[in-house]
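Novice: just a sequence and a predicted model for now, questions to come.
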Amino acid sequence: MPKHRRTIARPAFRRHTWSTVRTVFASIVAGLVVMATLGFSTPTQSDIVAAYVDQNAQALVAVPAPEAAPVIDRGEFGATPGYETLIQSGTNYDWAKLVLLMGEFPITDSNVTVVTRWMRQENFVDTWWNRNNPLNNGWGSGGGGGTGRYVDLVDAAANAAEALTTLGRYSEIVETLRASAPTEQVERAIWFSGWATGMYNQGKHWAYNPVPVVTAPPSAWGR
């Protein structure tokens, strides 16, 4: 079978552009030839090019520089964990943060450290969710001496935050937590607040070693 040569169509504007240039160029040459016939000197190639450039000179238009984009001040922002995020994670540290969140206290390292230490003083750390009452809080638990039980750990956190912010004898604890004061200041406020009748032996029975992270079973969270 015969081979067909593939024809590539070129854009029409290319043919039109080159045709226009040839026409202009031919006009210039014709004009220069006439000039030579009338007695002018024979044009050189440089003369032809110079004449073409002169007839097709382009003007440069000054474009104003674009205005600088305004600087937008976005400010600083932070993220506060939501209830469900803490519940899903489910550790003793999450419960401490939940108490702080419900009490509208800053969730800072120092505040979380104090609350987790406090929880350890009230319950054995491996079963910190005992009776769903990590701080042995009597407020709303049905046990005035801190032996009551809550429905779940979420309810316990809400009652702990409410007890702190409602009863006047805990005002110094509230003040130091709101200020995210050094841990020793918050802890001293806890010892002498009357939360524990023995005042943790005025702090002598308070432990300072790191509290391990322990996850409570979902049932303790009401899940």
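Specialist: That came through, no problem. Note that the structure is a prediction, hence the values are computed from the model and not measured.
Novice: drop to CA atoms for contacts and neighbour counts, all remaining ones
Specialist: Noted.
Novice: ok, now how distant is residue 99 from residue 15?
Specialist: According to CA to CA, to the nearest Å, residue 99 stands 80 Å off from residue 15.
Novice: same question but for residue 134, I mixed them up
Specialist: Separation of residue 134 from residue 15 (CA to CA): 87 Å.
Novice: neighbour count for residue 99 and residue 15, which is higher?
Specialist: residue 99 (24 against 10; other CA atoms under 10 Å).
Novice: that one sits in which helix or strand?
Specialist: Using DSSP states H and E, residue 99 sits within helix 92-102.
Novice: helix or strand next in line after that helix, which one?
Specialist: Next along the chain after helix 92-102, taking DSSP H and E as the criterion, comes helix 109-122.
Novice: tell me what angle the helix or strand just after that next one forms with helix 92-102.
Specialist: Following helix 109-122 in sequence order, the next helix or strand is helix 153-166 (DSSP H and E). Orientation of helix 153-166 against helix 92-102 (axes from the mean of the first three to the mean of the last three CA atoms, to 10 degrees) gives an angle of 50 degrees.
Novice: just checking the distance from helix 153-166 to the centre of its chain.
Specialist: In terms of CA atoms, centre = their mean, to the nearest Å, the centre of helix 153-166 is found 30 Å from the chain centre.
Novice: and stretch 164-171, by the same measure?
Specialist: Relative to the centre of its chain, stretch 164-171 is centred 35 Å away, using CA atoms, centre = their mean.
Novice: between its first and last residues, how far does it reach?
Specialist: 7 Å.
Novice: how about that stretch: buried residues?
Specialist: Burial within stretch 164-171, assessed by neighbour count using 16 or more other CA atoms under 10 Å, is assigned to 164-165, 169-171.
Novice: got it, and stretch 13-25?
Specialist: Using 16+ other CA under 10 Å as the test for burial, stretch 13-25 gives residue 25.
Novice: the helix ranked longest in the chain - contacts with which helices or strands?
Specialist: Under DSSP state H, the helix in the chain containing the largest number of residues is helix 12-37. With contacts taken as 3 or more CA pairs under 8 Å, 6 or more residues apart in numbering; DSSP states H and E, helix 12-37 sits against helix 45-55.
Novice: try it against this one:
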Amino acid sequence: MPSRRVRIRFPKPAKRVLMPLHHRFGVTLTVIGLVFAFSIVPTDAALASTLLVAPSTALADGGPAAPQQQLLVDATIAAPVVDRESIGATDGIDTLAHIGTNESWAKLVLMFGGWPQTDANVTLMLRWMRQENGPPDWWNRNNPLNNGYGSGGGAGLGSYPDLVTAAQYCAKNLQRGYPGIVAGLQAGTSADTTAAAIWASPWASSHYGNGTHWSTRPVEIVRAPASAWGF
């Protein structure tokens, strides 16, 4: 008996439906967003560290306590740091003028020049003023350093209407033509170094004997008459 072939037909697999590309991107981004959101949720311990609870208080009539009030504070907020060492004060023009001493005038020159009012700079200015006019009459002609710029006297024998004006012109003259002196005042660390720059400059034709006519003993602090300050 001849054999019969039996053909078995298997069902065709269903076609896989593919989601459009832009939809797949959207789903992926949504999943990533959910994972990221759960990862940054603060823990109970973190919330507890930033939770301020106001103590409950009972009512005056013995009634139930008022509900607790809660204030959530971001744990990343830090209190500002105040650098108290950087806080300082410098006497102003009017204050220095009313003090009225040779030390005040020295500080005025430094102020107008934008140079630090260090002990070295103030000492240097006082010594310089002493070599020009001397402490007993340091305000002579309202021109403590015998400055020729703006005073009407090219040889330093001119005068100014008041000592504040004299300080302004002194600072301007130094800035316009005495870089060595300005460098020393800007550093403000050594009265002797700046003095050497003064001797080497053309400020005085004698050059102060290259230092032999320059005293380093303490300078007497003397107050000028109010009229010299324009009062």
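Specialist: On my side now, so go ahead. What you are looking at is a predicted structure, and each value in this text was computed from that prediction instead of being measured.
Novice: overlay them and tell me the TM-score.
Specialist: Scored against TM-score structural alignment, normalised by the length of the first structure, the superposed chains reach a TM-score of 0.69; 167 aligned residues with a CA RMSD of 2.5 Å.
Novice: returning to what we had before: out of the buried residues of stretch 164-171 of the first structure, which one sits closest to residue 223 of the first structure?
Specialist: residue 164 (26.1 Å; CA to CA).
Novice: and the closest one, what pairs with it in the second structure?
Specialist: Using TM-score structural alignment, the equivalent of residue 164 of the first structure in the second structure is residue 174.
Novice: which non-adjacent residue is nearest its match?
Specialist: In this structure, residue 174 of the second structure finds its nearest non-sequential neighbour in residue 182, 6.6 Å apart by CA to CA, 6 or more residues apart in numbering.
Novice: the first structure: which residue goes with that neighbour?
Specialist: By TM-score structural alignment, residue 182 of the second structure lines up with residue 174 in the first structure.
Novice: ok, now how distant is that match from residue 136 of the first structure?
Specialist: Residue 174 of the first structure is 18 Å from residue 136 of the first structure, by CA to CA.
Novice: next: residue 143 of the first structure.
Specialist: With CA to CA as the criterion, residue 143 of the first structure and residue 136 of the first structure are 9 Å apart.
Novice: pick out the residue nearest the middle of the second structure.
Specialist: By CA atoms, centre = their mean, the second structure has its centre lying nearest to residue 86, at 7.6 Å.
Novice: what's the distance between it and residue 211 of the second structure?
Specialist: Using CA to CA, residue 86 of the second structure is found at 37 Å from residue 211 of the second structure.
Novice: and for residue 137 of the second structure?
Specialist: Distance, residue 137 of the second structure to residue 211 of the second structure, by CA to CA: 22 Å.
Novice: same check, this time on residue 101 of the second structure
Specialist: According to CA to CA, residue 101 of the second structure stands 25 Å off from residue 211 of the second structure.
Novice: more neighbours, the two?
Specialist: residue 101 (20 against 15).
Novice: surely the more buried one and residue 223 touch.
Specialist: Yes. Residue 101 of the second structure lies in contact with residue 223 (CA atoms under 8 Å); the separation is 4.0 Å.
Novice: let me see the contact set for the one in the second structure that sits across from residue 88 of the first structure in the alignment.
Specialist: Aligning on TM-score structural alignment places residue 88 of the first structure opposite residue 98 in the second structure. Contacts for residue 98 of the second structure (CA atoms under 8 Å, 6 or more residues apart in numbering) come out as residue 226.
Novice: what's the burial count for residue 51 of the second structure?
Specialist: Residue 51 of the second structure has 14 nearby residues by other CA under 10 Å.
Novice: alignment lookup: it to the first structure.
Specialist: Counting by TM-score structural alignment, residue 51 of the second structure lines up with no residue in the first structure.
Novice: how about residue 51 of the second structure, what does it touch?
Specialist: 70-73.
Novice: wait, is residue 71 of the second structure part of a strand?
Specialist: Yes. Under DSSP: H, G, I helix; E, B strand; the rest coil, residue 71 of the second structure falls within a strand.
Novice: excluding residues flanking it in the chain, which one is nearest it?
Specialist: Residue 71 of the second structure sits nearest to residue 52 (CA to CA, 6+ apart), 5.4 Å away.
Novice: which strand or helix spans that neighbour?
Specialist: Using DSSP H and E, residue 52 of the second structure sits within strand 51-53.
Novice: residue 213 of the first structure too?
Specialist: Judged by DSSP H and E, residue 213 of the first structure forms part of no helix or strand.
Novice: ok, how many other residues are close to the alignment partner in the second structure of it?
Specialist: In the second structure, residue 213 of the first structure lines up with residue 221, judged by TM-score structural alignment. Look at residue 221 of the second structure: counted by other CA under 10 Å, it has 13 neighbours.
Novice: quick one, what contacts residue 221 of the second structure?
Specialist: 101-103, 135.
Novice: my guess is residue 182 of the first structure contacts residue 110, does it?
Specialist: Yes. Taking contacts as CA under 8 Å, residue 182 of the first structure lies within contact range of residue 110: 6.6 Å.
Novice: neighbour count for these two, which is higher?
Specialist: residue 110 (16 against 13).
Novice: please say which position in the second structure that one maps to.
Specialist: Matched across to the second structure, residue 110 of the first structure falls on residue 120, judged by TM-score structural alignment.
Novice: what's residue 123 of the first structure in contact with, if anything?
Specialist: When the contact criterion is CA under 8 Å, 6+ apart, the partners of residue 123 of the first structure are 129-130, 134-136.
Novice: in the second structure, which helix has the most residues?
Specialist: The helix that spans the most residues within the second structure, counting by DSSP H, is helix 21-39.
Novice: what span of the first structure lines up against that one?
Specialist: Under TM-score structural alignment, there's no match for helix 21-39 of the second structure.
Novice: now do the next helix or strand after that helix: everything it contacts.
Specialist: Following helix 21-39 of the second structure in sequence order, the next helix or strand is helix 44-49 (DSSP H and E). With CA under 8 Å, 6+ apart as the test, helix 44-49 of the second structure has contacts from residue 75.
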